[in-house]
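Peer 1: what follows is a predicted protein model with its sequence.
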Amino acid sequence: MSSSWTLEVETKASAAAIYKAAFLDWHNLGPKLLPELITGVTLISGGGTPGSIRQINFTPAVPFAFVKERLDLIDREKLELKVSIVEGGDLGVKIESASTHIKVEPKGNGSIVKVTGTYKAIAGVDISEDTKKAQEAFIKSIKAVEEHLIANPGAYA
């Protein structure tokens, strides 16, 4: 049986800038903003269109070395995307499948990032602590992007 969690993160950066920086250019920005967690992001196949696969490599601070994710949906007009884990992470160890749906919406002078994580845990495995860590990591990533955008107002405009 699949389970899911939702989270909303408010930012002081525009929706378009957050979307571009945190999701479209994460392969460049992620390792710069979170070097204590991410060593690099590599595009394995595709050109950033649905079906593309990228690999995110982690430092020893993360309990697994990498995760490969497939871009299932990208809508630059609606500032929306969906990715699914296809290899690495806890896939096959704690979960059978996992996907993340993200939508960025304007809110006042800033934005709100809405995320829904959907997963199917392996029978008998409790991933509640892993879910909490995933949420914390997502918030940390968005806040790091927000700080970068505030410090560099022309970036991703």
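Peer 2: Alright, I've got the coordinates.
Peer 1: all contacts plus neighbour counts: C-alpha atoms, from now on.
Peer 2: Fine.
Peer 1: in terms of contact, does His27 touch Val41 like I think?
Peer 2: Yes - applying C-alpha atoms under 8 Å, one finds His27 in contact with Val41, separated by 4.8 Å.
Peer 1: mutual contacts of the two, please.
Peer 2: Residues touching both His27 and Val41 (C-alpha atoms under 8 Å, 6 or more residues apart in numbering): Ile56.
Peer 1: tell me the buried residues in stretch 43-60?
Peer 2: Pro50, Ser52, Ile53, Arg54, Gln55, Ile56, Asn57, Phe58 (16 or more other C-alpha atoms under 10 Å).
Peer 1: ok, structure two:
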Amino acid sequence: MGVTTFTEEISGPIAPARIFKAGILDSHNLLPKLLPDKIKSIEVHGDGGPGSIEQINLAEGGPFKCIKHRIEELDKENFMCKHTLIEGGVIGDKIIKVVETVKFEASPNGSVCKITSEFHTADNSEVKEEEVKIGKDMAIGIAKVVEAYLLQNPNAYA
């Protein structure tokens, strides 16, 4: 088995506690409302903590019906979540899982979201840029939509 790791940083004007609450802790309620053309619903199987499975049911017409994440770690005090993509998306014969760690840290202008993605392959094959781009573009897009919502609604998740 091979592992390829990628990192990404996204800066934004929202405080870490607030964007973590909205984008991570309440994502199952908020994201289907903000992105109805992409996300039909999010079902949480479990209590929302480690070991829980999030099933993201995608809107019709996309390449996948759903994707599933297993929550590995959830640190509410340090604004960190680690989850594993276990079904859908890039998961297949070559990529067997993707472990993603998302951490929000304070910055002078709001926060920095640090994302580390580990692509675990069935063999030692290399992960292609287009496979990484799918998840990267989705993460950035979701972060910007949540950020815009919080800017327009200053009392939400305060």
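Peer 2: Cool, the structure landed. Everything numeric here is computed off the predicted structure, so don't read it as measured data.
Peer 1: among the buried residues of stretch 43-60 of structure 1, name the ones in strands.
Peer 2: Counting by DSSP state E, the part of the buried residues of stretch 43-60 of structure 1 found in strands is Ile53, Arg54, Gln55, Ile56, Asn57, Phe58.
Peer 1: nearest to Val145 of structure 1 among these?
Peer 2: If you rank those by distance to Val145 of structure 1 using C-alpha to C-alpha, Ile56 comes first, at 16.8 Å.
Peer 1: tell me the residue in structure 2 aligned with the closest one.
Peer 2: The alignment partner of Ile56 of structure 1 in structure 2, by TM-score structural alignment, is Ile56.
Peer 1: and the spatially most central residue of structure 2, what element?
Peer 2: The centre of structure 2 sits closest to Ala139, judged by C-alpha atoms, centre = their mean, with a distance of 5.7 Å. Using DSSP states H and E, Ala139 of structure 2 maps to helix 129-152.
Peer 1: other SSEs contacting that helix?
Peer 2: Based on contacts counted as 3 or more C-alpha pairs under 8 Å, 6 or more residues apart in numbering; DSSP states H and E, the elements that helix 129-152 of structure 2 packs against are helix 16-20, helix 27-34.
Peer 1: which of those is buried the deepest?
Peer 2: The highest average neighbour count among these, using mean count of other C-alpha atoms under 10 Å, belongs to helix 16-20 at a mean of 22.
Peer 1: tell me roughly how far it lies from structure 1 on average.
Peer 2: Compared with structure 1 after the fit, helix 16-20 of structure 2 shows a mean deviation of 0.6 Å (mean C-alpha distance after the TM-score superposition for structure 1).
Peer 1: please compute how far that helix lies from its chain's middle.
Peer 2: Averaging C-alpha positions (C-alpha atoms, centre = their mean, to the nearest Å) puts helix 16-20 of structure 2 14 Å from its chain's average.
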